[in-house]
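[1] fold the following.
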Amino acid sequence: MIIVPLKEGENIEKALKKFKRKYEKTGVVKELRRRQAFEKPSVRNRKQKIHAVYVQQLRRMEE
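    The predicted structure is shown next:
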């Protein structure tokens, strides 16, 4: 839980800025995006192999 201490008579915009800064530092949004874009290891390996074949074909064409 994020706690933002406020001073007496502090501006609400300033308090929101503090909250946003603390929230970003926790890395919640970054972790959420990483989990949403999860890729199974088998799919990742297949993509790497397809890319390797593509790069190899490009190098053969250059020779």
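
[2] can we go C-alpha only for contacts and neighbour counts from here?
    Will do.

[3] chain center to stretch 45-57: distance?
    If you compare the mean C-alpha spot of stretch 45-57 with that of the full chain, they lie 25 Å apart, counting by CA atoms, centre = their mean, to the nearest Å.

[4] next, the second sequence, to be compared with the first:
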Amino acid sequence: MIFVEVKEQEGLDRALKRFKKKIERVRVLKQARARMHYVKPTMRRKAERARAIYRSKMQMREV
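    This is a model prediction of the structure:
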């Protein structure tokens, strides 16, 4: 479980921001969303391939 202590003279917004950062690092939300629905292995590979193609196109544009 993730805990964030609110320090003295620290606003709640700042503590909430630190909490969100910790969650991102642990990738809890990403894993939870991925597990909400079953994705067939073939569809997962297809999405990974599409993401790789997109990334390579973006890298080619930068160069």
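
[5] fetch the TM-score of the aligned pair.
    Scored against TM-score structural alignment, normalised by the length of structure 1, the superposed chains reach a TM-score of 0.52; 44 aligned residues with a CA RMSD of 2.2 Å.

[6] can you map out the strands along structure 2?
    Assigned strands in structure 2: none (criterion: DSSP state E).

[7] what's the longest helix in structure 2?
    helix 41-62 (DSSP state H).

[8] gap between that helix and the chain center?
    Counting by CA atoms, centre = their mean, helix 41-62 of structure 2 is centred 17 Å from the centre of its parent chain.

[9] and stretch 33-46 of structure 2, by the same measure?
    With CA atoms, centre = their mean, you get 16 Å for stretch 33-46 of structure 2.

[10] for it, buried residues please.
    By neighbour count on 16 or more other CA atoms under 10 Å, the buried set for stretch 33-46 of structure 2 is empty.

[11] between its first and last residues, what's the separation in that stretch?
    Chord length of stretch 33-46 of structure 2, first to last residue, is 19 Å (CA to CA, to the nearest Å).

[12] and if you look at stretch 37-46 of structure 2?
    Start and end residues of stretch 37-46 of structure 2 are separated by 16 Å (CA to CA).

[13] quick one: the residue most central in space within structure 1 and residue 20 of structure 1, what's the gap?
    For structure 1, the residue sitting closest to the mean C-alpha position, by CA atoms, centre = their mean, is residue 30 at 4.1 Å. Distance, residue 30 of structure 1 to residue 20 of structure 1, by CA to CA: 14 Å.

[14] with residue 35 of structure 1 instead?
    21 Å.
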